[in-house]
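**Student:** sequence plus predicted model, see below.
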Amino acid sequence: MTRCALQAGALYESTSITYTPECLDRLRKAFPGDFDDVDEAMRSFDPASAPAEMLSVLRSFTPARAALPGAAAYFHAKALEAIAALSMRPGPAAPKARREDRELVEQAEAVMSARLSERLTAESIAGELFVSRSRLCEAFRRVRGSGVAETLRKERMDAACRLLSAGGAHIADVARAVGYARSSSFDEAFRREFGCFPAQWRQDAV
């Protein structure tokens, strides 16, 4: 929430983006692991310290741009850009970890390592460990200083690099081995992580 004093008779403009639960569910399905912690990021979001990328997106929502051809597609892409910026924004400094937090995180990471080919999420891992999703996310913030989704994504990308370096396996097989049902989703996640697609990375690494 942002508070400001308004003057009577003056005109003000503001821009906001609303994401429905259905929209977030579609993002999680399209990009496994990338948006698992977005709900928590929204709850802890401070408008006073909004990322520069998000402010740039909001400024692009102008009446003039809305009148141009392709405006709907343009604004849809910008809305995705804004939520991606929020998801990647570093959280506050991690509070001191407790022993039970460390044990929970180690158990969760063991699940990730053992079953990386499955479509794991923060929700599914928490359920398997008989804790709430918010409890698991809080433990990761305390112990790792990062979210569950970020840790899972790093595990997937590290495993993908090992498989790509070994050579021989098709990109689609590597994608499935690290939990991506579609090669296109894996390609895009890999590109966001390393700045190039898996095939190019393997070619440069060999």
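**Tutor:** Perfect, thanks for sending it. Residues are numbered from 1 along each chain as shown.

**Student:** only C-alpha atoms for contact and neighbour calcs from this point on.
**Tutor:** Noted.

**Student:** host element of residue 120?
**Tutor:** For residue 120, there is no host helix or strand (DSSP states H and E).

**Student:** do the one 5 residues further on as well
**Tutor:** Following DSSP H and E, one finds residue 125 within helix 122-128.

**Student:** over to residue 156?
**Tutor:** Residue 156 belongs to helix 148-166, assigned by DSSP H and E.

**Student:** residue ranges for the helices of this protein, please.
**Tutor:** Using DSSP state H, the helices of the chain run over 21-30, 38-43, 52-59, 63-66, 71-88, 99-114, 122-128, 133-143, 148-166, 171-177, 183-194, 198-205.

**Student:** here comes the other one, which I'd like you to weigh against the first:
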Amino acid sequence: MIEDVAQPMQTFFVPQMEQLGLRELEARHGSLSTIDAEVGEGILWAFSLAEDCLYTYNKVQVQSDINFIEFPENSICLSYMSRDSVLQIPCGLIAKRRWSDKNLVSFRMDGTPMECRIVQGEQCCAHSLVMLPSFFDRMEGLTDVERQQLFDFLSAADRTDLPSEIAPLFAQLVPALSLRASGNLYCAAKVNEILAAVVDATFSKAEGEEPSLAEDALIAQEAKHIIDRRFAEKLTTTQIAHELFVGRTYLCEAFHREFAMGLGEYIRERRMEEAALLLANTRGTISQIAHAVGYAHASSFVDAFGRHFGVSPARYRKGEGRWEEK
């Protein structure tokens, strides 16, 4: 409930609740509310991790345009949000650039009221971590100079180098946690992971170091990991992009830069590798093997296998086209 959220942090979400007509629900951790069906559909969860640190998740779609005002205190906001949510941020707080379907942003709010507008049909979704200046003052293990560097790093309006590994961490912080007994512990642990990654990024930049992997390389590696584990599913590039909260075109370009091959090509290669092993080492039928490596129809599998190896699966099983080990 609202009273469970630290009072200094209530100004970051209670005005939204009131202006959008959100109805509060029972929750074990923080404040959980939903929008009235006549207005649209959506949910807002606010959970304070300290007197000066708040996590919020909101996902809202309205049936008609709505204007509202936010009343933020002087603070830093670190967010993982949809394009429509980014476009609500007033000019000057973040630099203009081409936004993806999902974006990592950070900016400083100076306490000035912010006029916002949700347009009918827009998909507004944001995971946000809001921190007052006192939160940085209390961070253990950092010197005063390092705390200031961290604050400045997150304040920059043109920040484009936030560590990409925090995106999937944000994505795991969902409203269902407000109902779980362990939800507060889980949320605190993920926020600490997010902060640790940001601290590392801050001081690698301050020391003039290049990050070990560029953001697109990290995304490509995550996509490869998904394929390696789940190539037997009906994976598509669009689905993988959605799971990684990036645009399909961006993902395909990043993957090609990292691995010098197309993402779809890699999916097919992994499936063919597994199919070859199954043909050589099991007695499964062609149809069974096709389904085992992600093909709904045996005919599609046979065509793909033939293009890849130059022989049919049946002939491959008999020994044709195999790499002869010596």
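**Tutor:** Alright, I've got the coordinates. Just so it is clear, the structure is predicted and the values come from calculations on it, not from any experiment.

**Student:** what would you report as the TM-score here?
**Tutor:** Here the superposed chains carry a TM-score of 0.50, computed using TM-score structural alignment, normalised by the length of the first structure; 110 aligned residues with a CA RMSD of 1.8 Å.

**Student:** quick revisit: take the helices of the first structure and lay them out in a markdown table including mean neighbour count.
**Tutor:** Output for the helices of the first structure, formatted as a markdown table (neighbours: other CA atoms under 10 Å):
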| stretch | mean neighbour count |
| --- | --- |
| helix 21-30 | 13 |
| helix 38-43 | 14 |
| helix 52-59 | 14 |
| helix 63-66 | 12 |
| helix 71-88 | 16 |
| helix 99-114 | 15 |
| helix 122-128 | 16 |
| helix 133-143 | 21 |
| helix 148-166 | 19 |
| helix 171-177 | 19 |
| helix 183-194 | 17 |
| helix 198-205 | 14 |
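
**Student:** how close does residue 202 of the first structure get to residue 176 of the first structure?
**Tutor:** Here residue 202 of the first structure is placed at a distance of 17 Å from residue 176 of the first structure (CA to CA, to the nearest Å).

**Student:** let me fix that: residue 164 of the first structure
**Tutor:** From residue 164 of the first structure across to residue 176 of the first structure, the span is 13 Å (CA to CA).

**Student:** one step back: quick one: the helix holding residue 156 of the first structure to the second structure mean distance?
**Tutor:** Taken over the aligned residues, the distance from helix 148-166 of the first structure to the second structure averages 0.9 Å (mean CA distance after the TM-score superposition for the first structure).

**Student:** the second structure: matching residues for that helix?
**Tutor:** Using TM-score structural alignment, helix 148-166 of the first structure corresponds to residues 263-281 of the second structure.

**Student:** map residue 202 of the first structure onto the second structure.
**Tutor:** Aligned counterpart of residue 202 of the first structure in the second structure: residue 317 (TM-score structural alignment).

**Student:** residues contacting residue 136 of the first structure?
**Tutor:** Applying CA atoms under 8 Å, 6 or more residues apart in numbering, we find residue 136 of the first structure in contact with 104, 105, 122, 126, 148.

**Student:** by how much does the helix holding residue 125 of the first structure deviate from the second structure on average?
**Tutor:** Helix 122-128 of the first structure sits 0.6 Å off on average (mean CA distance after the TM-score superposition for the first structure).

**Student:** and the closest residue to residue 30 of the first structure other than its chain neighbours, how far from residue 26 of the first structure?
**Tutor:** Residue nearest to residue 30 of the first structure in three dimensions, not counting chain neighbours: residue 185, with 6.9 Å by CA to CA, 6 or more residues apart in numbering. In this view, residue 185 of the first structure and residue 26 of the first structure are 13 Å apart by CA to CA.

**Student:** go on, residue 205 of the first structure?
**Tutor:** Applying CA to CA to residue 205 of the first structure and residue 26 of the first structure gives a distance of 34 Å.

**Student:** and for residue 168 of the first structure?
**Tutor:** 33 Å.
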